[in-house]
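>>> Turn this into a structure:
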Amino acid sequence: MKIDQAERILDAAAELFADHGVNAVGMGEIARAAGCSRATVYRYFEDRHALHLAFVRREARRIGVRVSVETAPLRDPTDRLTGAILTAVRLVREAPALLAWFGSADVATTAALAQSDEVIESLGFRAVGDHETAQWLVRVIVSLLIVPGRDDADEWAMVQRYVAPVILDTR
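Sure thing, here's the model as predicted:
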């Protein structure tokens, strides 16, 4: 299967983000890691912000698909919503290139991108309600990634008690 150049660039960026942090990586470093010129990187991504947005959108789509698949068997709406939120959190925590976005040097970039319409749509949270509700769910996920609970059971209990009732009552 042939990987196109834009995907190769994003894959190279992912490795660098995991190793060095998001904002510490420049376009020249990404070009070298992808085996292309800076001009080629700029042909696909207008600037670093565009590359960041493309990376986050791609990863949000991947997470959205996995969340949907993993939570499909859950029939209880509260369990399904809680499972969706915490599955997204788990998937980010398991991926070094994604977890890098939540370090202290990179969290401002993450916060700005996380609220973009493209990321919210890619995660698939529009199904839970209006745009503001979907934005709030992304904020909950970002909060859990920045300030985690004591353990999985603690996070499950917090989301079940404080998040799910609010979301499910507003639909």
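
>>> can we go C-alpha only for contacts and neighbour counts from here?
Fine.

>>> what helix or strand does the spatially most central residue of the chain sit in?
Nearest to the mean C-alpha position of the chain, by C-alpha atoms, centre = their mean, lies Ala60 at 4.6 Å. Using DSSP states H and E, Ala60 sits within helix 48-71.

>>> Tell me how many other residues crowd Thr82.
Neighbours of Thr82 under the rule other C-alpha atoms under 10 Å: 22.

>>> so it touches Val166, yeah?
No - judged on C-alpha atoms under 8 Å, Thr82 makes no contact with Val166 at a distance of 11.9 Å.

>>> contacting residues around the closest residue to Val119 other than its chain neighbours?
For Val119, ignoring the flanking residues on the chain, the nearest one in space by C-alpha to C-alpha, 6 or more residues apart in numbering is Arg57 at 5.3 Å. By C-alpha atoms under 8 Å, 6 or more residues apart in numbering, Arg57 lies in contact with Glu118, Val119, Ser122.

>>> Following up with a second sequence; could you model it the same way so I can compare the two?
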Amino acid sequence: MADSTDRILDAAYARMLEHGLRRLTVDDVAKQAGLSRITVYRRFSRRSELIQGVILRELRRFLQAFEQAVAPLPTTADRVTEGFAVTLRLVRGHPLLSRLLASEPDMILPHLTLEAGPYVAVARQYLAARLDVPEAEAVAEMFIRVALSFVLIPDSAVPLGSDAEARAYARRHLVPLLPSEGIN
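Model prediction:
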């Protein structure tokens, strides 16, 4: 079952990358995955669930890369600083997200704003578990929302074009928002 789900998500990702969301069909995904339509519908009963499945899988992949980058760092402040830089670099450079934001913003933006609750919840739970601070969930959500706003609205007076600029911003503006007991 997991193998079929991976094949479906791989095919959906490839179709989304090549053709966008507007032209994404379950029939095309099934064909590309080498599975029947009914198999796809058993795993994802609606097209919107298929899109959500792809986004959640990409979020989990992002979180793995994020973990590799920040886990070795000694302090919460260091992890927040590097985590912000890594987030901007990886999310801005993500092939599917970049393609959809450039070509079909009207199709992807609802998934990243009004319908982003499931994704924010996954990221919040992940980040809160790694922040050794009081009110970790609230702090994690604030950091996620700040990063998301810079990703979705890249035109800014804040220079964030490089990792060094993102780290400087995080040290200056995000680290001071940590509860004082958590800046180890």
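
>>> before we move on, the earlier item: with secondary structure added, can I get the contacts of Arg57 of structure 1 in TSV?
Formatted as TSV, those follow (DSSP: H, G, I helix; E, B strand; the rest coil):
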residue	secondary structure
Glu118	helix
Val119	helix
Ser122	helix
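
>>> Tell me which of those you also see in structure 2.
Retained in structure 2: none of those (criterion both residues aligned by TM-score structural alignment, their matches' C-alpha atoms under 8 Å).

>>> just curious, which of those residues is nearest to Glu46 of structure 1?
Distances from Glu46 of structure 1 to the contacts of Arg57 of structure 1, taken as C-alpha to C-alpha, are shortest for Glu118 (17.0 Å).

>>> Next, count neighbours for that closest one.
Glu118 of structure 1: 17 surrounding residues under other C-alpha under 10 Å.

>>> Spit out the contact partners of it.
Shown in contact with Glu118 of structure 1 (C-alpha under 8 Å, 6+ apart): Arg57.

>>> Quick check: the gap between it and Ala134 of structure 1.
12 Å (C-alpha to C-alpha, to the nearest Å).

>>> can you check Glu94 of structure 1 too?
23 Å.

>>> for Glu46 of structure 1, same thing?
Applying C-alpha to C-alpha to Glu46 of structure 1 and Ala134 of structure 1 gives a distance of 28 Å.

>>> Between the two, which is the more surrounded one?
Under the neighbour definition other C-alpha under 10 Å, Glu46 of structure 1 and Ala134 were set side by side, and Ala134 has more, 22 against 10.

>>> Distance check, the more buried one against Ala88 of structure 1.
In terms of C-alpha to C-alpha, Ala134 of structure 1 sits 13 Å off from Ala88 of structure 1.

>>> repeat for Leu16 of structure 1
The spacing between Leu16 of structure 1 and Ala88 of structure 1, counted by C-alpha to C-alpha, is 22 Å.

>>> before we move on, what about Ala153 of structure 1?
Computed with C-alpha to C-alpha, the distance linking Ala153 of structure 1 and Ala88 of structure 1 is 15 Å.

>>> which among the contacts of Arg57 of structure 1 gets closest to Ala108 of structure 1?
Here the nearest of the contacts of Arg57 of structure 1 to Ala108 of structure 1, counting by C-alpha to C-alpha, is Val119; it sits at 15.5 Å.

>>> Can you give me the neighbour number for that closest one?
When neighbours are defined as other C-alpha under 10 Å, Val119 of structure 1 has 23 of them.

>>> Thr170 of structure 1 too?
11.

>>> What residues does it make contact with?
Counting by C-alpha under 8 Å, 6+ apart, Thr170 of structure 1 makes contact with Gly129.

>>> What is the three-state secondary structure of Gly73 of structure 2?
One correction, residue 73 of structure 2 is Leu, not Gly. When classified by three-state DSSP, Leu73 of structure 2 comes out as coil.

>>> if I pick it, what's in contact with it?
Applying C-alpha under 8 Å, 6+ apart to Leu73 of structure 2 gives the contacts Arg79.

>>> In structure 1, mark out all the helices, start to finish.
For structure 1, the helices defined by DSSP state H occupy 5-20, 27-34, 38-44, 48-71, 77-94, 96-99, 107-114, 117-123, 131-146, 152-158, 164-169.

>>> tell me which residues in the shortest one are buried?
I take that to be helix 96-99 of structure 1. Across helix 96-99 of structure 1, burial judged by 16 or more other C-alpha atoms under 10 Å covers Pro96, Ala97, Leu98, Leu99.

>>> average offset between stretch 136-145 of structure 1 and structure 2?
For stretch 136-145 of structure 1, the mean deviation from structure 2 after alignment is 2.0 Å (mean C-alpha distance after the TM-score superposition for structure 1).
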